[in-house]
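Participant: what's the 3D shape of this:
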Amino acid sequence: MPLNLDAIDRRILRALQRDGRLQNLELARQVGLSPSPCLRRVRLLEEAGVIERYVALVNPLKVDAAITLFVRVWLTGQDEETVDRFTDAVRELPQVLECHLMAGDCDFLLRVVASDLEAYRQFQIKHLARIKGVQNLKTEIPMQKIKLTTELPI
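Facilitator: Sure thing, here's the model as predicted:
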C-alpha cells in the first residue's frame, strides 16, 4: 500500500533520486527545511521502506559490460517447481540484471549485460540454455539506448 507522501517528502525523494550522496545540510536547503526535520523525514522514509537502499550507478562501458540484451524465455511448464528452479538459477547469474515473470507470450523477460555478442553467446550456451525447464530463448538486441533512468516520477 503506497504511503501518503506530502510535497516535502516528494521533494526529498526527487532530490535523493538525482543524487543519493547529498549531505543532509544540502538536502535540507534544496527542499526548504532545516537539517534536523529533514534528517527525521529521510529516516522515516527509510524505515517505511520508501527508500530501500542507496547505490552507485556504474558506467557499463568502463567495466566491460558494454552491451545490454533482452532475453525472452519460455519454460517447459509454469508449475511451481519449474518456475522456482528457473528463478533460483537466474538469481545466481550476475549478468542478469533484471528478471520479470511475464503475462503474455513468453514466461520471463531478462535484461542481461555482456562485454560483447560472443561473450553473451557463451553465457547463453553455458548458463541460460542449461537451466532445467528452459524450452526456448529469444534474444533481442537493442540498436540504440533512447532513455534509461532510475528516477521514479514522484
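Participant: rest of the way, CA atoms for contacts and neighbours
Facilitator: OK.
Participant: Contacts only, for Asp107.
Facilitator: By C-alpha atoms under 8 Å, 6 or more residues apart in numbering, the contact set of Asp107 is Arg72, Val73, Trp74, Leu75, Gln78, Leu101.
Participant: same check, this time on Arg11
Facilitator: Per C-alpha under 8 Å, 6+ apart, neighbours of Arg11: Val31.
Participant: buried set for the helix or strand encompassing it?
Facilitator: Assessed by DSSP states H and E, Arg11 sits inside helix 7-18. Neighbour counts over helix 7-18 (16 or more other C-alpha atoms under 10 Å) mark Asp9, Arg11, Ile12, Leu13, Arg14, Ala15, Leu16, Gln17 as buried.
Participant: hang on, isn't the fifth one packed against Thr150?
Facilitator: This means Arg14. No. With contact defined as C-alpha atoms under 8 Å, Arg14 does not count as touching Thr150 (10.9 Å).
Participant: rewinding a little: return the set of buried residues in the helix or strand just after the helix holding Arg11.
Facilitator: Going down the chain from helix 7-18, the next helix or strand is helix 24-31, by DSSP H and E. The neighbour-count criterion (16+ other C-alpha under 10 Å) identifies Leu27, Ala28, Val31 as the buried residues of helix 24-31.
Participant: what's the closest of these to Gln144?
Facilitator: Relative to Gln144, the closest of the buried residues of helix 24-31 is Leu27; by C-alpha to C-alpha it sits at 34.4 Å.
Participant: Please give the structure of this sequence too, so both can be compared:
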Amino acid sequence: MATKLDAIDTRILNALIRDGRITWSDLAEEVGLSVTPTMRRVRQMEEAGVIRGYGAHLDVTRLIGEMPVFVSVTMERQVASALAGLERAVADLPEVMSGHLMSGTQDYLLHAYVRDMEHYRSLLDRLTQIPGIAHIQSSFVLNTFLARDAPLLEPSTRR
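Facilitator: Okay, here's the model as predicted:
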C-alpha cells in the first residue's frame, strides 16, 4: 500500500535524494519548516518505510569495471531448488549489481559490470558452472542515458 505524501513530504524527500547528509537546519530551511516538524516528518517517513535508510553512493565503474552488461538466464527447469541455487550462487558474484526473477522468455535478468571482455569471459565461466542453467544471453550497454537512485517526486504525487 502506497504512503500518502503531501507537498512538504515530497520536498523533504527530494532534498534527501540530492543530499542524504544535509543538516536538519538546512533541510528545514529548504522545505520551509522549523527543525522540529521537519525531524518529525522524516521520522514518520522512516517508520512508514518510505525512507529505508541512508548510505554512500559508490561508483561501481571505479570499483569493478566500466562495461555494464545485462545477462539473461534461462533455467533448464523452474523448480524451487534450482532457482534458489542460482540466486545463492549469483549473490556471491561481486560483478553482479542486481538480479531479477522475470516473467516472459527468460527466467532471470542480471545487471553486472566488467572491466573488459576477458573479465566478462571470467564472469561467464563462473555463471556456466551454476547447475540448472540452460541458456545465457548477454547484452552490453552502449550508452546509459538515464539512471536514477530514486523516483522523481512531484508535489502532486499522491496515492
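Participant: if we can go back for a sec, need the buried residues of helix 24-31 of structure 1 in a markdown table (columns: distance to Gly49 of structure 1).
Facilitator: Below are the buried residues of helix 24-31 of structure 1 laid out as a markdown table (distance: C-alpha to C-alpha, whole Å):
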| residue | distance to Gly49 of structure 1 |
| --- | --- |
| Leu27 | 19 |
| Ala28 | 20 |
| Val31 | 20 |
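Participant: which one of those sits closest to Pro2 of structure 1?
Facilitator: Of all the buried residues of helix 24-31 of structure 1, Val31 has the smallest distance to Pro2 of structure 1: 21.5 Å, by C-alpha to C-alpha.
Participant: Contact partners for the closest one?
Facilitator: Ile8, Arg11, Ile12.
Participant: Relative to Phe123 of structure 1, how far out is it?
Facilitator: 46 Å (C-alpha to C-alpha, to the nearest Å).
Participant: How about Met143 of structure 1?
Facilitator: In terms of C-alpha to C-alpha, Met143 of structure 1 sits 20 Å off from Phe123 of structure 1.
Participant: go on, Gly20 of structure 1?
Facilitator: For Gly20 of structure 1, the distance to Phe123 of structure 1 (C-alpha to C-alpha) stands at 33 Å.
Participant: Next: Ala7 of structure 1.
Facilitator: Counting by C-alpha to C-alpha, the gap from Ala7 of structure 1 to Phe123 of structure 1 is 46 Å.
Participant: Can you tell me the centre-most residue of structure 1?
Facilitator: Nearest residue to the geometric centre of structure 1 (C-alpha atoms, centre = their mean): Glu98, 5.6 Å.
Participant: hang on, the earlier thing: can you pick the most crowded of the contacts of Asp107 of structure 1?
Facilitator: Within those, Val73 tops the neighbour count with 22 neighbours, counted by other C-alpha atoms under 10 Å.
Participant: Next up, identify which helix or strand it is on.
Facilitator: According to DSSP H and E, Val73 of structure 1 maps onto strand 67-75.
Participant: Mean deviation, that strand versus structure 2?
Facilitator: Taken against structure 2, strand 67-75 of structure 1 registers an average deviation of 0.5 Å after superposition, with mean C-alpha distance after the TM-score superposition for structure 1.
Participant: Identify each buried residue in whichever helix or strand comes after that strand, please.
Facilitator: Scanning forward in sequence from strand 67-75 of structure 1 by DSSP H and E, the next helix or strand is helix 80-91. By 16+ other C-alpha under 10 Å, the buried positions in helix 80-91 of structure 1 come out as Thr82, Val83, Phe86, Thr87, Val90.
Participant: any idea how far Asp149 of structure 2 is from Met45 of structure 2?
Facilitator: Distance of Met45 of structure 2 to Asp149 of structure 2, computed by C-alpha to C-alpha: 18 Å.
Participant: Between these two, which has more neighbouring residues?
Facilitator: Met45 (18 against 7).
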